[in-house]
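[1] Need coordinates for the following:
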Amino acid sequence: MWFDSWSDLLRVVAVGTAAYVVLVVVLRLSGKRTLAKLNVFDLVVTVALGSTLATILLSADVAWAEGAVAFLVLVLLQMLVSWSTSHGGPGRSLVTARPTTVLRDGVLDEAAMTDQRLTAAEIRQAVRGTGAGGFDQVARVVLETDGTLSVITVGKLGDRSALEPEDR
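    Next comes the predicted model:
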């Protein structure tokens, strides 16, 4: 239970090191988008990569080459989905959520907050984080596709072109 053999430990070190190197190389070659803030699909790929790495490390039934191919397949699928969604593919709405305005012109949108499971306290925290002291100083708070809250103060509203998708 605590120790089987030195050869098993050596296998974990050797295969683990090789798998780690392959994972880092594949992620670096795939570009920054693979490691960007996570949407649902990115989270699934990240969890799958971690699970694959753990399986390669701990299961003698999985060869290092199989694990390396699994890494490559997951990253290539992630790149394919990223490419298709960035080019306006029909699957975009399945993979990427739309931004949601939860505060407009200083007024909380209770329905949007309920739909997105946000509390007023979370929105107040985001507003405070920008240095604004009250909702009256805020033009919009937008829940972004990656789960972050963007706060646009009245003084930074500009021509509103950054708000167009959710204002339509």
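
[2] C-alpha from now on. contacts and neighbour counts both.
    Will do.

[3] Could you tell me whether residue 139 really is in a helix?
    No: assessed with DSSP: H, G, I helix; E, B strand; the rest coil, residue 139 is strand; it does not lie in a helix.

[4] mind checking how far the nearest residue to it once chain neighbours are set aside is from residue 98?
    Spatially, and ignoring its direct neighbours in sequence, residue 139 is nearest to residue 105 (4.3 Å; CA to CA, 6 or more residues apart in numbering). According to CA to CA, to the nearest Å, residue 105 and residue 98 sit 20 Å apart.

[5] packing partners for the longest helix along the chain?
    If you go by DSSP state H, the chain has its longest helix at helix 6-30. Contact here means 3 or more CA pairs under 8 Å, 6 or more residues apart in numbering; DSSP states H and E; on that basis helix 6-30 packs against helix 40-58, helix 64-86.

[6] In a markdown table, list those helices along with distance to residue 21 and mean neighbour count.
    Converted to a markdown table, these look like this (distance: least, CA to CA, whole Å; neighbours: other CA atoms under 10 Å):
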| stretch | distance to residue 21 | mean neighbour count |
| --- | --- | --- |
| helix 40-58 | 11 | 17 |
| helix 64-86 | 10 | 17 |
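
[7] Distance to residue 121 added to those helices, as TSV?
    Listed next are these as TSV, based on distance: least, CA to CA, whole Å:
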stretch	distance to residue 121
helix 40-58	24
helix 64-86	33
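
[8] between those helices, which gets nearest to residue 29?
    helix 64-86 (9.6 Å; CA to CA).

[9] show me what contacts the spatially most central residue of the chain?
    Ranked by distance to the mean C-alpha position of the chain (CA atoms, centre = their mean), the top residue is residue 38 at 0.4 Å. Residue 38 sits next to residue 146 when contact means CA atoms under 8 Å, 6 or more residues apart in numbering.

[10] Please give the structure of this sequence too, so both can be compared:
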Amino acid sequence: MKKEEIHFGDWHRLFIGNNPGEFLLEVAIRTIVIYLFLLLLMRFMGKRMNAQLNVVELSVMIMLGGIVSVAMQLPDRGLLHSIMTLGCMLVLYRGINWLAFKNQTVERLVQGDLEQVVADGELDLKAMANARLSREQLFAQLRKAKIQHLGQVKRVYMEANGEFSIYQQQPPKPGLSVLPDKDTALHFAEPADMQQQACERCGHTEPTGQHPGNCSRCDSGTWTKAVQLKQPRKEAQPQPEPALS
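    Modelled structure (predicted):
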């Protein structure tokens, strides 16, 4: 469209465009047809499309948006072209899932693999780098799961779809706090373990009595107090009274 054809106050062009007014009815019909076909397509793609998406599913969703927008809005494009394209997307999506089911290498290639980012209360920095996961992103997920320090964590897996699986340590051991650094008041109130100190980078713990130097796991030289949650006291159980003879 040439700039000479653009005039402020041209309300017909602004709201309807250069198409005749009757095209609004056609847009409504196109939208209804494509929407109903898209619902049917999503039904055949399976329940995973309604859950959190992995890379393959997200790619399909982006392409579906581009396909249906053309069918609904461009008057020179017929509906059958977009319906055929949507059908191709269905075959492609189901075909990739079938190959991933048959071949584990294909599954890891197109959907990714899990990463173990915490083991026995210590961060696996290499796995976090592979997953492009920052320390604060991980700590946010732990705080959401009501975790206060790494000593409470046995394993944390970052799944292929980006979700986190957290398994707690029983009983918890001293560990690095995951509370925000900005909340100094809450950090000050945390119960410190006087016998252990934690590496601020990876959470590795060493006895307080000896000067640890650099961390043996990540070579960091910054240490902080290890946190140990207070265990709730067990109430004494009442002793049964002796039976009278």
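
[11] Quantify their similarity with the TM-score.
    The TM-score (TM-score structural alignment, normalised by the length of the first structure) is 0.84; 156 aligned residues with a CA RMSD of 1.8 Å.

[12] Three-state assignment for the residue nearest to the centre of the first structure, please.
    Under three-state DSSP, residue 38 of the first structure comes out as coil.

[13] thought residue 205 of the second structure was touching residue 198?
    Yes: using CA atoms under 8 Å, residue 205 of the second structure is in contact with residue 198, at 4.3 Å.

[14] coming back round to it: quick one: contacts for the counterpart of the residue nearest to residue 139 of the first structure in the second structure?
    The equivalent of residue 105 of the first structure in the second structure is residue 120 (alignment by TM-score structural alignment). Residues counted as contacts of residue 120 of the second structure (CA under 8 Å, 6+ apart) are 151, 153-155, 169.

[15] again with residue 145 of the first structure
    Residue 145 of the first structure touches 39, 96-99, counting by CA under 8 Å, 6+ apart.

[16] That one is in what secondary structure piece?
    For residue 145 of the first structure, there is no host helix or strand (DSSP states H and E).

[17] Aligned counterpart of it in the second structure, please.
    Aligned partner of residue 145 of the first structure by TM-score structural alignment: residue 160.

[18] Pull up the gap between its match and residue 38 of the second structure, please.
    26 Å.

[19] Equivalent analysis for residue 197 of the second structure, please.
    Counting by CA to CA, the gap between residue 197 of the second structure and residue 38 of the second structure amounts to 57 Å.

[20] Compare the two and say which one has the larger neighbour count.
    For residue 197 of the second structure versus residue 38, neighbours defined as other CA atoms under 10 Å are more numerous around residue 197 (24 against 17).

[21] Need the three-state assignment for that one.
    Criterion first, three-state DSSP; result for residue 197 of the second structure: strand.

[22] Residue 108 of the first structure versus the corresponding residue of the first structure for residue 86 of the second structure, what's the distance?
    Using TM-score structural alignment, the partner of residue 86 of the second structure in the first structure is residue 71. Distance of residue 71 of the first structure to residue 108 of the first structure, computed by CA to CA: 43 Å.

[23] ditto for residue 2 of the first structure
    Distance of residue 2 of the first structure to residue 108 of the first structure, given as CA to CA: 56 Å.

[24] Have a look at those two and say which one is more surrounded.
    The neighbour comparison of residue 2 of the first structure against residue 108 (other CA under 10 Å) goes to residue 108, with 18 against 4.

[25] these two touch, right, the more buried one and residue 101?
    No: applying CA under 8 Å as the test, residue 108 of the first structure and residue 101 come out as separate, 9.1 Å apart.

[26] now for residue 108 of the second structure: what does it line up with in the first structure?
    By TM-score structural alignment, residue 108 of the second structure lines up with residue 93.

[27] Superpose on the second structure and give me the mean offset of whichever strand or helix holds that match.
    Using DSSP H and E, residue 93 of the first structure falls within helix 92-95. Its aligned residues in the second structure lie a mean 1.8 Å from helix 92-95 of the first structure after superposition (mean CA distance after the TM-score superposition for the first structure).

[28] Mind giving me the packing neighbours of that helix?
    helix 64-86.

[29] Can you spell out which helices and strands pack onto the helix it packs on?
    helix 6-30, helix 40-58, helix 92-95.

[30] I'd like to know which of those helices lies nearest to residue 164 of the first structure.
    Using CA to CA, the nearest of those to residue 164 of the first structure is helix 92-95, at 17.2 Å.

[31] Now do the buried residues in the helix or strand that the closest one is followed by.
    Using DSSP H and E, the helix or strand that directly follows helix 92-95 of the first structure along the chain is strand 100-104. Under the neighbour-count criterion of 16 or more other CA atoms under 10 Å, strand 100-104 of the first structure has 100-104 buried.

[32] residues in contact with residue 87 of the second structure?
    For residue 87 of the second structure, counting by CA under 8 Å, 6+ apart, the contacting residues are residue 41.

[33] And it, how far from residue 44 of the second structure?
    Counting by CA to CA, the gap from residue 87 of the second structure to residue 44 of the second structure is 11 Å.
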